[in-house]
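*Asks:* need coordinates for the below:
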Amino acid sequence: RAGLFKVLTVALVLSTGITLLLAFSISRPLSRLSRAAKRIAAGERGVALPVGGSGEIRELSHSFRTMTEELDSRLNYISEFAADVAHEFKSPLTSIRGAAELLAEGAHEDPDARERFLNNILLDTQRLDRLVSRLLLLSRIESRVEGMTLVDLHSLLERVCKRLNAHEADDSSTHKVELYFQARHTWVRGREEDLETAFTNLIENAQRYSPKDQPVIVTAHEFPRGIVVSVADQGPGVPEARRDKIFERFYTTEAEQGGTGLGLAIVDTVARAHGGKVTLESEVGQGARFSVWLPRENKASGSR
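*Replies:* Take a look at the predicted model:
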């Protein structure tokens, strides 16, 4: 009996020790993770996260680290975006203020000067209005949470081209749009309104830079995993030094005075939101071709 009692006592001590050790190995990294979470919640950034512990704790730490990195990335995006917006608003607001001050100081007594300053104010307010409209559109696209539906890309492109060609008939400064849809499958999964906005922006951008009497060519080709829609113009092209920046927010060229610099950024945002991408091929003096790749959808399988 004494021997059995000793064995049971040793077993109890060992099991208690093992239990305490396991509890400590779990609670310690969880406690460190909890303290790190509280520091992040308080607004501290760059907090080092624990990576030790069992497999489950290590996986939890990894997921938490991924979340904080994405949060940091989003905060950086918001900070940079706010700085960009402030910069873009500053120039027209400064111009409006200067014109108003000159008018207040007596420039209104000169009819020519008054007309010139009032026209400057009108142009700057129109630019601000376009900028606000594009910013709101970009914000809506980035924050959409509703699901995607099947979209007939052929019908969508036909509708966009028909509408822009109607504008061309009323305005000789625009250019005819020719559509060549050569993809057998026409379905993609997406948000129809956003896709229509993106392709409208691309085609209008091509019209802006096309020489007189030169059409804008829109083509669609099918590939094993997707559909590529290309918009080509015969304009001046994009210099190599500017190609990497062309999709950045607020980026404009010297020839694009008065533009918002958000049209191609919206195209890029829409493409990425649909699991696709937009690329640029261009040679100076030989035009530019913007291509949007979108994953294609089998209508039969997508409608189940």
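*Asks:* all contacts plus neighbour counts: C-alpha atoms, from now on.
*Replies:* Noted.
*Asks:* would you map the helices across the chain?
*Replies:* For the chain, the helices defined by DSSP state H cover 2-41, 55-104, 111-143, 153-170, 192-209, 240-243, 263-273, 299-302.
*Asks:* deepest of these, which one?
*Replies:* helix 263-273 (a mean of 21; mean count of other C-alpha atoms under 10 Å).
*Asks:* other SSEs contacting that helix?
*Replies:* Counting contacts by 3 or more C-alpha pairs under 8 Å, 6 or more residues apart in numbering; DSSP states H and E, helix 263-273 is packed against helix 111-143, helix 192-209, strand 277-282, strand 288-295.
*Asks:* so can I have a markdown table of the helices of the chain showing distance to Val229?
*Replies:* What follows is the helices of the chain, written out as a markdown table (distance: least, C-alpha to C-alpha, whole Å):
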| stretch | distance to Val229 |
| --- | --- |
| helix 2-41 | 43 |
| helix 55-104 | 29 |
| helix 111-143 | 20 |
| helix 153-170 | 9 |
| helix 192-209 | 9 |
| helix 240-243 | 19 |
| helix 263-273 | 11 |
| helix 299-302 | 19 |
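*Asks:* of those, which is nearest Trp293?
*Replies:* helix 263-273 (7.5 Å; C-alpha to C-alpha).
*Asks:* got a list of contacts for the closest one?
*Replies:* Residues outside helix 263-273 that contact it (C-alpha atoms under 8 Å, 6 or more residues apart in numbering): 134, 138, 141-142, 194-195, 197-199, 201-202, 205, 246-249, 277-278, 292-294.
*Asks:* what's the answer for stretch 207-224, then?
*Replies:* 173-185, 203, 206, 227-236, 287.
*Asks:* now the buried members of those residues.
*Replies:* Buried residues within the contacts of stretch 207-224, defined by neighbour count using 16 or more other C-alpha atoms under 10 Å: 174-179, 181, 183, 185, 203, 206, 227-236, 287.
*Asks:* please provide the structure for the following sequence as well, for comparison with the first:
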Amino acid sequence: MQAEIRMERLDKEKQEEINQMKIRFYVNISHELRTPLTLIIAPLQELLNRISGHWEHEQLLYIQRNTSRLLHLVNQLMDFRRAELGIFELRVVYSNAYKRVLNSFLNYESLAKRKDIDYNFYTELQDENVLFDENYLDLIVNNLLSNAFKYTEVGESITVKLYIENDDLVLQVADTGIGIPAEKQKKVFERFYQLENGREGSGIGLSLVHRLVELHHGRIALQSEVGKGSVFSIYLPQNKSVYAQEELLDGSEDIRKQRVYSTNAHDVYIGDEEKPDEENVTDVEGGKRGTILIVEDNKELRKYLVNSMADLFNLLEAENGQKAVELLKEQEVDLIITDVMMPVMDGVKLCKWVKQNLRTCHIPVYMLSAKADVKYQLEGLHVGADDYIAKPFSLEILRAKILNALRTRYRIFERYSNTTEVEPEKLTNNTMDEELLRKAIAIVEKNMDNVEFSTEQFAREMNMSRSNLHLKLKAITGKSAIDFIHKIRFNRACQLLKEGKYSVSEISFMVGYNTPSYFAARFKKYIGCLPTEYGKK
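*Replies:* As a prediction, the model looks like this:
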């Protein structure tokens, strides 16, 4: 008897070891698959946007569906491994569960239409805030819906319900699919278990759901009958005492931090990506196109990114962080896109150098990486990365993000141009630039009535070369060093004109202009009217 128990235990341990080996193997190859998947998915979407022929379009859609299936498997493996390692830290908060579930529900609408499935969502919680972890719920809903669509035939139905029962938030996903035999129902939550029905699947999705529900201190129930379908019910506790203190967010904390935990909560969905509005954005700052530096050691991906964005931006490229640093010492750049894992100098070290260097600290840095784990994302964000994008990524979304970043910057320049005020906290996004701008303002104000104050003296007092001062002020304000001096002086002139105590001639000398006529001409150029007219307003 003891020998049998010992053999059972050894068999169980051996099976567990095999499962762990499977997970490690699949997770390792999952990392390697992300870059080639990017080089398939991104150009494929470009082709779909351009191809008009029906047959060609259908073939490309077939490729896209199967590529997305592979991506879904990769992401499931990554998420499952994170759940196993306890990386999915639970953070519950009172929030609108209806909106979270609806977002995932809508992602499957096109699939429901394609399979002619009667697809419905019922809830009375539209306006109620309930207690749950947003990231957990996204993953749970996505995996349950993915499972339901996998086993539900054309013309059948899938129904999602969300409600409160006793002291639990209940999420229910019901289908009229093939159903699960009674003797198999306990096994469907085991890792790598697949029903013997010839359907494709990884055997990970339901196991991941089960693990996430456990971590959420909840429970999962299954009702199923062969030929009639299945009902999966998730119960998430609403009593705050169930959760540890560190698992509760008070609402003032930044919930967005949770977003780094998941590889991709909605990766199974193949949607028609909305094309960003690219009109009137290629020419910025008086006809100058934004300059993007792409740092990527994979030559194919680097060339693909360069070719795909050449219509919008000026592109520079480097094969590693060290090459990028050398280039940044010589070139003006508006935004950097960098891989994380690279030889010589990786993306994290490059980002740290950029953000700690006065010449470059204003430049946004977007990290692209096959490493989607939370620790890598946080490492990048902690050294100052402005965004962290996991491979494979959508080229159109990347382009849209870059365009939005450049738009935001140039709108700040426009506001700066249309006001006499210079407000460092509104013009900068880091302390180094803010301190530099405050120092620059103080130096100009100290030399307010100095008619011989030049950009050379300005640079000396800033402990910078004249060219570096020009480039830095241009990057922060969109204007040159001499324009910056004029702006500070005209701001002071406007204040003096409003006071009405001094003549235009007196004010011109007080703000550093040796002739009233030159002062009046420059004033009109910057302010839009003569000093005498401004004083009368």
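*Asks:* figure out which of the helices and strands packed on helix 263-273 of the first structure is closest to His87 of the first structure.
*Replies:* With C-alpha to C-alpha as the criterion, His87 of the first structure lies closest to helix 111-143 of these, at 12.0 Å.
*Asks:* what is that closest one packed up against?
*Replies:* Packing partners of helix 111-143 of the first structure (3+ C-alpha pairs under 8 Å, 6+ apart): helix 55-104, helix 263-273.
*Asks:* counterpart of Lys150 of the second structure in the first structure?
*Replies:* Under the alignment (TM-score structural alignment), Lys150 of the second structure pairs with Arg208 in the first structure.
*Asks:* one more: Ile482 of the second structure?
*Replies:* Checking TM-score structural alignment: Ile482 of the second structure goes with nothing.
*Asks:* next, count neighbours for Ile482 of the second structure.
*Replies:* 13 (other C-alpha atoms under 10 Å).
*Asks:* again, but for Gln2 of the second structure
*Replies:* Other residues close to Gln2 of the second structure by other C-alpha under 10 Å number 7.
*Asks:* ok, it to Glu190 of the second structure distance?
*Replies:* With distances taken as C-alpha to C-alpha, to the nearest Å, Gln2 of the second structure is found 27 Å from Glu190 of the second structure.
*Asks:* just Leu305 of the second structure next, same as before
*Replies:* Distance of Leu305 of the second structure to Glu190 of the second structure, computed by C-alpha to C-alpha: 41 Å.
*Asks:* more crowded one of those two?
*Replies:* Using other C-alpha under 10 Å as the criterion, Leu305 of the second structure and Glu190 rank with Leu305 on top: 21 against 16.
*Asks:* for Phe250 of the first structure, give its distance to Ile217 of the first structure.
*Replies:* 26 Å.
*Asks:* Leu22 of the first structure now?
*Replies:* Using C-alpha to C-alpha, Leu22 of the first structure is found at 68 Å from Ile217 of the first structure.
*Asks:* the first structure: which residue goes with Arg100 of the second structure?
*Replies:* By TM-score structural alignment, Arg100 of the second structure lines up with Leu156.
*Asks:* any idea how far Phe89 of the first structure is from Asp72 of the first structure?
*Replies:* To Asp72 of the first structure, Phe89 of the first structure is 26 Å away according to C-alpha to C-alpha.
*Asks:* what does Leu202 of the first structure give?
*Replies:* Computed as C-alpha to C-alpha, the Leu202 of the first structure to Asp72 of the first structure distance reads 31 Å.
*Asks:* the first structure: which residue goes with Asn75 of the second structure?
*Replies:* By TM-score structural alignment, Asn75 of the second structure lines up with Ser133.
*Asks:* distance of its match relative to Leu22 of the first structure?
*Replies:* From Ser133 of the first structure over to Leu22 of the first structure the distance is 58 Å, taken as C-alpha to C-alpha.
*Asks:* one more: Leu131 of the first structure?
*Replies:* Relative to Leu22 of the first structure, Leu131 of the first structure is positioned 59 Å away (C-alpha to C-alpha).
*Asks:* cool, and Val229 of the first structure?
*Replies:* From Val229 of the first structure across to Leu22 of the first structure, the span is 58 Å (C-alpha to C-alpha).
*Asks:* cool, and His185 of the first structure?
*Replies:* From His185 of the first structure over to Leu22 of the first structure (counting by C-alpha to C-alpha), the distance is 58 Å.
*Asks:* try Ser291 of the first structure
*Replies:* 57 Å.
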